[in-house]
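Visitor: Okay, structure incoming, though there's no sequence with it:
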């Protein structure tokens, strides 16, 4: 695998993905009972926006940086901006948090995160980041294989009923990745039926995703919600025109939390022809 997320940190896909992730975490935080998060493709956890890789592509300039200084943002956008700012100096954005760091920032003492990363250098950085956080277990292993080993989750022999499986692969070989995602999420839901599962997916040509969505609809979940941001028309198979989050077993009122944010993201991050989508493919919310 050659993918390195540092080249894309803070881009429009990260904005959507992490905004939805935080909305999911906030839903879990409404109850006192502990929750567990499995991040199957965790990356290194924190990215230098002025580093060589992020600086080379400068994708944050058309992503997170377009939202700074936003007046009166919708609550879910404001929540996201505060979470990104938490690890930075006042009035400066030097680093961007990956999904495991955002999860760890949101967790309480009773909550747990298992972060999986297969690439050795990224996994080593992730272990360093969480070296002193006993709530976080870093696994230098394939995240799909970890589903069988780590679910259903237990802490000190006690099963954790609530939680989230986040699946965010690089899609380097898309013909292989989409079926693998569907199989992995099926196994996660069979092993841990109460969990929400959130899958990030790239959009180049949206119509090409229909077989994937049909596979997701067939999974043993009560609901399936899609949230998408296209920053340009999806008429080029060679560009990342947008991305989406597919949420199975979506928490109650998740769509209502996300809905006000999508027009803001379209306006601030989009080019002419940008669009959004928020649609239930199955609906029986928790």
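Guide: Perfect, thanks for sending it. Since we're looking at a predicted model, the values are computed, not measured.

Visitor: can we go C-alpha only for contacts and neighbour counts from here?
Guide: Fine.

Visitor: Do you have the helices of this protein handy? List them.
Guide: 12-28, 52-57, 75-85, 99-106, 120-129, 143-150, 174-191, 210-217, 254-258, 261-269 (DSSP state H).

Visitor: also this one, for the comparison:
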């Protein structure tokens, strides 16, 4: 797991879906004055150079944020996402991509809290230098699955947990389920947001149904499929976001967002989206 570097994938189609939805959920939570805690279990470096050798190796951002950068027909939620990336690039050119902690910093209010976990030593040092001294934010070089146990329930009784491990092997799928099951016993009212890759693994295909079984008060599942696997069946065809206890407004907002992203990010004729939910 410590070999994984998100810099190779920063700004790709999976980041577009994840960070657009993260912004939507954070904006919803900001509608109430009461503070909340964000827990990011696999935070990464906080920001990534799109001109560096990692991002340039496959240029994945060109098929993600790159396809949205110059468009003037963006739905509101996608426009908010692109505006956030623009604020991370004050020179006007697309040179840097913000990670989840940077998106969170843009949207969290003074009364809110953030707890960022990152195990990779280099990414941790970058994130610590970036946000470690920011008021109400803590950056920890620790396992986010384990760290979550100490973060819920928060004293505010409001929380959003973002869980997006690398899923490089198969162990992370089971850890997601075990960690969420434990968290829900501690704090069933929290909002839990899980990103997962659409890849040729049984565990990936089974994960949404396993998450459904955990949801005590309803769930929402969004998936974006944009490209075909390679000739051997490998590659990231798309990705999904599963939310336990989702904002009630999210489903209807995504009815505009997801078809748009299919049209703009789709790389083959069968590109599609899935949107399903179970209300509490």
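Guide: Structure received. All figures in this text were calculated on a predicted structure; none of them were measured in a lab.

Visitor: Switch the helices of structure 1 over to a markdown table, and while doing so, append mean neighbour count and distance to residue 203 of structure 1 to every line.
Guide: Formatted as a markdown table, these follow (neighbours: other Cα atoms under 10 Å; distance: least, Cα to Cα, whole Å):
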| stretch | mean neighbour count | distance to residue 203 of structure 1 |
| --- | --- | --- |
| helix 12-28 | 22 | 10 |
| helix 52-57 | 16 | 19 |
| helix 75-85 | 18 | 22 |
| helix 99-106 | 21 | 20 |
| helix 120-129 | 17 | 25 |
| helix 143-150 | 17 | 22 |
| helix 174-191 | 17 | 11 |
| helix 210-217 | 15 | 11 |
| helix 254-258 | 16 | 19 |
| helix 261-269 | 19 | 15 |
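
Visitor: Mind putting those into a markdown table with distance to residue 226 of structure 1?
Guide: Converted to a markdown table, those look like this (distance: least, Cα to Cα, whole Å):
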| stretch | distance to residue 226 of structure 1 |
| --- | --- |
| helix 12-28 | 11 |
| helix 52-57 | 28 |
| helix 75-85 | 16 |
| helix 99-106 | 19 |
| helix 120-129 | 29 |
| helix 143-150 | 22 |
| helix 174-191 | 15 |
| helix 210-217 | 9 |
| helix 254-258 | 9 |
| helix 261-269 | 12 |
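
Visitor: show me the contacts for the residue nearest to residue 126 of structure 2 when sequence neighbours are not counted.
Guide: In space, residue 126 of structure 2 comes closest to residue 45 once its chain neighbours are excluded; the distance is 5.5 Å by Cα to Cα, 6 or more residues apart in numbering. The contact partners of residue 45 of structure 2, taken as Cα atoms under 8 Å, 6 or more residues apart in numbering, are 99, 122, 123, 124, 125, 126, 127.

Visitor: just residue 16 of structure 2 next, same as before
Guide: 64, 65.

Visitor: what's the burial count for residue 52 of structure 2?
Guide: Applying other Cα atoms under 10 Å, we find 13 residues neighbouring residue 52 of structure 2.

Visitor: nope, residue 273 of structure 2 is what I was after
Guide: 20.

Visitor: next one: residue 207 of structure 1
Guide: 9.

Visitor: ok, so of the contacts of residue 45 of structure 2, who is nearest residue 87 of structure 2?
Guide: residue 99 (12.8 Å; Cα to Cα).

Visitor: That closest one and residue 48 touch, don't they?
Guide: Yes - the pair formed by residue 99 of structure 2 and residue 48 meets the contact definition of Cα atoms under 8 Å, at 7.2 Å.

Visitor: between those two, what contacts are shared?
Guide: residue 10.

Visitor: Contact partners for the counterpart of residue 106 of structure 1 in structure 2?
Guide: In structure 2, the residue equivalent to residue 106 of structure 1 is residue 107, according to TM-score structural alignment. Each residue near residue 107 of structure 2 by Cα under 8 Å, 6+ apart is listed here: 23, 26, 27.
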